[in-house]
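Engineer: Structural data only, the sequence is not supplied:
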C-alpha cells in the first residue's frame, strides 16, 4: 500500500491571516473615512455650528415678531403702529416724508 503525501505549501499558511488583515483594513478605513467615521464627525460638527447660528438668528427674528404682535394685540393699538404697518405693507410714503430703511 502506497500513500501519497502532500507537502504543505508556505502560501497555504498565509491565506487566513491575509484575509483577516484585509477585512481588518477595510474596517479601519471605514472607521476613518466612512459615512460615520472620524472625518465625518468633524464635518458634522461644522454643519452643526452653522445650523446653530442660523437657528439663533431665527429665534431673534421670532422674538422681534412676537414683540410686534404683542404691541398690536393688547387692545390699545397706537395710531403710529397702524400707520407704520399700513405704509410698510402698501409701500407708500408721502412727498414730505423721509424714509429711513434699516
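Structural biologist: Everything's here; your move. Computed from a predicted model, the values in this text were never measured in an experiment. Numbers count the residues shown, from 1 in each chain.
Engineer: okay, CA-based contacts and neighbour counts for the rest of this
Structural biologist: Noted.
Engineer: So the spatially most central residue of the chain, which state does it fall into?
Structural biologist: By CA atoms, centre = their mean, the chain has its centre lying nearest to residue 47, at 4.1 Å. With DSSP: H, G, I helix; E, B strand; the rest coil as the basis, residue 47 sits in helix.
Engineer: One more to weigh against that first structure:
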C-alpha cells in the first residue's frame, strides 16, 4: 500500500499571521486616529473646558434673571423695578430726564 503525502503550500502558513497583522493594523489605526482616539482626546478636552466656561456664564445669567423674577413675582412689584422695565421696553421717558442704560 502506497500513501501519498500532500505537500504543504508555502503561502498557506502565512495566511493566519497576515490576517492577524491586518486586523491589528486596522484597529491600531483607529485607536490613534479615530473620532474618540488618542489624537482627538486633546480636542475633546479643549471643548470640555469651553463648555464648562459657557455653563458658568449661563448659570450666572440664570441666577440674575431668577433674582429679578423673584422681585417682581412675590405679590408686590417693586416700583423702581416696574419703572425700569417700562422705560427699557417701551422707551418711555419724561422730557426733563436723562437716561443712561448699561
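Structural biologist: Arrived safely, thanks for sending. This is a predicted model, so every value here is computed, not measured.
Engineer: re the thing from before, any idea how far residue 56 of the first structure is from the residue nearest to the centre of the first structure?
Structural biologist: Residue 47 of the first structure sits 14 Å away from residue 56 of the first structure, going by CA to CA, to the nearest Å.
Engineer: repeat for residue 9 of the first structure
Structural biologist: Note on residue 9 of the first structure: its distance to residue 56 of the first structure, by CA to CA, is 68 Å.
Engineer: Among these two, which residue is more densely surrounded?
Structural biologist: residue 56 (11 against 8; other CA atoms under 10 Å).
Engineer: Just the element for that one, please.
Structural biologist: In the assignment (DSSP states H and E), residue 56 of the first structure maps to helix 38-73.
Engineer: counting contacts, what elements does that helix pack onto?
Structural biologist: Here helix 38-73 of the first structure touches helix 15-33, going by 3 or more CA pairs under 8 Å, 6 or more residues apart in numbering; DSSP states H and E.
Engineer: mean per-residue distance, the helix it packs on to the second structure?
Structural biologist: Mean deviation of helix 15-33 of the first structure relative to the second structure after superposition (mean CA distance after the TM-score superposition for the first structure): 0.9 Å.
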